[in-house]
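>>> Next come a sequence and a model predicted from it.
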Amino acid sequence: MGLDPDRLERIETWMDRYVQDRKFAGSSLLIARDGKEVWFNATGLRNVEDGLPFERDTVARIYSMTKPITSVAVMMLVERGLFTLDTPVSALLPVFSKMSALIPGAERIDQAERCATPTIHQLLTHTSGLSYPFNPGVLPREMDERKIIFGPRQGRLADMVDQVAELPLAFKPGKRWEYSVAIDILGRVVEVVSGQDLDSFFRDHILGPLGMSQTGFSVPEGTGDRFASLYTPVAGNAMDLNAAREGGETLRLTDRHGASPFEAATLYSGGGGLVGTIDDYMAFVEMLRRGGICENARILGPATVDFMLHNHLHGDIASMGPQSFAEQPMDGMGFGLGGAVVLDPARARCPGSVGDFSWGGMASTFFWLDRAQDMSVVFFTQLSPSSSYPARAELKALVQAALVP
């Protein structure tokens, strides 16, 4: 299948080294080409405390790898003619009818002026003016104080969306790129337009048809101790990207089976709420590679998938003046609908094909889809924050180096 066995062994060595160095407790990697599995490896532990191995059926938090799934849900509704990408979000969620944005150089949250309402397209591409609590700036600080993070046990999605609508935007829509809770807002759009809660819509229209029975907003029943523990190398909040690293424990336990909010979620976060298995997520990536079709159904039309996997920015992310954290490099990387798109591998400083589509999650999970090579890759581990180590760039270089004519 065009992969050098000796060079694949380097990936296994790399995965083992991350475990031996106590960077990751455990991990798994699945590679497919032309719809066929060509390599799988798992190493280390899913639960250090009980000595349980990281295995193929391990259930992991995928956090922001939920975003591409929500983006697909939005495009399914667009395909039905229920709204367009230029529709203002206020037409679907009236709570966003009176929008304001912080004035340039604002130092307080009340220093704002009226502005246009973000469109569905601006929400999909993170150019809406929304933000995340872990970004720098006035709006993120206010979001952090109000604990607006869309956690699995933070009430209901509609109520959290209402809190977001009470705040001004960080900038006027379309002016910058900033990683944000925009996809959570779109999750609420899906609920309102479809008449189903996001959990039900996912199960009926995406997860069910794709056979993703081990994926959901709550850990699936019968999973038992297959749900992996979450670790962090930081002393404070595992979601704080700016927390100082210390020379102590690199695998500090922060969430585990039996005491996790993901075991009974009440808030369905379209931006980061799903848990699932590596085979389940590969089914989703393969659906995109195949142009929207799976064994049991067509999820999207091929033209829609192609549209999603193209760059929707004027240039690369770096040219959009980002001031936020991102799961990917910004130079030489555009942004499609639900993930990043490689525009120039040299500027992105990582081997790959022009058009590679990818995204990752806060617990260091990662996927990419290379249509030029008919290749899908999914990597699972459970360490937050994902900025702790350069694992994604290292992994992509290793996989690309294993490709042979």
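Yep, it's here. Worth saying up front: this structure is predicted, and the values here are computed from it rather than measured.

>>> CA atoms for contacts and neighbours, from now on please.
Will do.

>>> Wait, residue 93 touches residue 191, no?
No. In this structure, residue 93 is not within contact of residue 191 by C-alpha atoms under 8 Å, at 10.4 Å.

>>> which stretches of the stretch 251-400 of the chain form strands?
Applying DSSP state E, counting those that start in this stretch to the stretch 251-400 of the chain gives strands spanning 252-255, 275-276, 333-335, 340-342, 357-360, 366-370, 375-381.

>>> Save those strands as JSON lines, and put in mean neighbour count and distance to residue 226 too.
Converted to JSON lines, the strands of the stretch 251-400 of the chain look like this (neighbours: other C-alpha atoms under 10 Å; distance: least, C-alpha to C-alpha, whole Å):
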{"stretch": "strand 252-255", "mean neighbour count": "16", "distance to residue 226": "14"}
{"stretch": "strand 275-276", "mean neighbour count": "24", "distance to residue 226": "10"}
{"stretch": "strand 333-335", "mean neighbour count": "27", "distance to residue 226": "34"}
{"stretch": "strand 340-342", "mean neighbour count": "29", "distance to residue 226": "30"}
{"stretch": "strand 357-360", "mean neighbour count": "26", "distance to residue 226": "21"}
{"stretch": "strand 366-370", "mean neighbour count": "23", "distance to residue 226": "20"}
{"stretch": "strand 375-381", "mean neighbour count": "26", "distance to residue 226": "13"}
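
>>> and here's the other structure:
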Amino acid sequence: MWIGSITKLQTCMACMMGIERGLFTLETNVRTVVPELKDVDLLVGFENGEFPRKPITQPCTSPITLRQLLTHTSGMIYDYGHDGLKEWSAYHGIKDNTFSGTLKGYQKPLIFLPGNGWSYSPGMDWAGRLIEVTSGLTLEQFFKQNIWDKLGMTSTTFRPDLRPDIQARRMQMASRNRKTMEITPGVDCTKILQALISKNPVLMGEDSYDQLTTPQLPSDEHFLEVIRGVGQGHLGQTWDKGAEGTFGFGASIIKQDFTGRRKKGSCNWSGMPGTHCWLDKETGVGGMLTTQILPPGDPMVTDLLLEMEKCLYKHISGQ
């Protein structure tokens, strides 16, 4: 099963571990550590002409901190979320960073100055690159040594093609022509949620767990514009209409109870192929829904998530 951006939660956890080990801090200017980010410019417009027009960029020397990468306030954005970046990519003949699988595919201009907006972004991928540069391990090696092995997550990998045991299981499944980015059974992912809700000390300290599930934005304005805007971006379609909320390190956080569902302070994450998980600190409950349905935000998947949550909380309340 491809879980997509559910991996962002694990990247945030890995960053907390890196901070505990003294590899970097939340205020580290990642541009001074990760060479590929040194010369990232700001996209300000396009010259006149037919698509794809020549982009107009200007130098940007502002620091990009780890905090900004983890809160999606770095100025980065995925191609699919911004028409200007789509045109920039088309002009330069560089593949959409959502599917490129290469560092080059992510070396694209910012759409706003770091710290001056909010956009769901590949910033988390660069946080992963920071871990690689400072630890000397690949991100998969870091995950395996510090998360997967410690929690008994034996079926999770970024490279299923290099795992004979997983390949054998795949051969038993119905043939599907789908690119697989990560394979993991749901039980592996629930081990992550269990570790978070119990603050399992085998991974990291209590303060690190608390930071992961605590609001981190100085203002919710830009985040709420996305959640409540046209198309209810990011996770807006799974939230109660008009709900108040904010963002932490990789997690959306609600500021009020959802009707018949998760409670105030709950965190949630999602992945492109219709994968969702949440953590409700008030009730001590976490949950996960996994599908393999594209495009993201499919209404049927959203309805299924809402109904599953309502059934669970109805059971908890004994009604």
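Arrived safely. Just so we're clear, the structure is a prediction, and the values are computed from it rather than from any experiment.

>>> picking up where we left off before, for residue 100 of structure 1, find the nearest of the strands of the stretch 251-400 of structure 1.
Proximity to residue 100 of structure 1 (C-alpha to C-alpha) singles out strand 333-335 among those, at 25.1 Å.

>>> The closest one vs structure 2, mean deviation?
Compared with structure 2 after fitting, strand 333-335 of structure 1 deviates on average by 1.6 Å (mean C-alpha distance after the TM-score superposition for structure 1).

>>> what stretch of structure 2 does that strand fall on?
Strand 333-335 of structure 1 corresponds to residues 245-247 in structure 2, going by TM-score structural alignment.

>>> Go ahead and name everything in contact with that stretch.
With contacts defined as C-alpha atoms under 8 Å, 6 or more residues apart in numbering, stretch 245-247 of structure 2 is touched by 71, 215, 216, 217, 220, 223, 224, 252, 253, 254, 255, 256.

>>> For the residues you listed, work out which two are farthest apart.
Across the contacts of stretch 245-247 of structure 2, no pair lies farther apart than 71 and 256, at 20.3 Å, counting by C-alpha to C-alpha.

>>> These two: which is more packed in?
Shown here are residue 71 of structure 2 and residue 256; by other C-alpha atoms under 10 Å, residue 71 has more neighbours (26 against 15).

>>> I'd say that one and residue 218 touch.
No. The pair formed by residue 71 of structure 2 and residue 218 falls short of the contact definition of C-alpha under 8 Å, at 10.6 Å.

>>> how about the strands in the stretch 1-150 of structure 2?
Remark: strands assigned in the stretch 1-150 of structure 2 by DSSP E, counting those that start in this stretch are 42-46, 55-58.

>>> So which of those strands is nearest residue 152 of structure 2?
Nearest to residue 152 of structure 2 among the strands of the stretch 1-150 of structure 2 is strand 42-46 (42.9 Å), distances taken as C-alpha to C-alpha.

>>> mean deviation of the closest one from structure 1?
Compared with structure 1 after fitting, strand 42-46 of structure 2 has a mean deviation of 4.6 Å; criterion: mean C-alpha distance after the TM-score superposition for structure 1.

>>> buried sites along that strand?
42, 43, 46 (16 or more other C-alpha atoms under 10 Å).

>>> show me the contacts for the last one.
What that stands for is residue 46 of structure 2. Listed by C-alpha under 8 Å, 6+ apart, the contact partners of residue 46 of structure 2 are 53, 54, 55, 56.

>>> export those residues to CSV and tack on distance to residue 105 of structure 2 and neighbour count?
CSV is the format used below for the contacts of residue 46 of structure 2 (distance: C-alpha to C-alpha, whole Å; neighbours: other C-alpha atoms under 10 Å):
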residue, distance to residue 105 of structure 2, neighbour count
53, 19, 16
54, 18, 17
55, 17, 18
56, 19, 13
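
>>> Using JSON lines, please lay out those residues together with distance to residue 77 of structure 2.
As requested, the contacts of residue 46 of structure 2 are exported to JSON lines (distance: C-alpha to C-alpha, whole Å):
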{"residue": "53", "distance to residue 77 of structure 2": "19"}
{"residue": "54", "distance to residue 77 of structure 2": "19"}
{"residue": "55", "distance to residue 77 of structure 2": "16"}
{"residue": "56", "distance to residue 77 of structure 2": "17"}
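
>>> which stretches of the stretch 1-150 of structure 2 form helices?
Here the stretch 1-150 of structure 2 has its helices, by DSSP state H, counting those that start in this stretch, at 7-20, 66-71, 83-92, 123-135, 139-143, 149-151.
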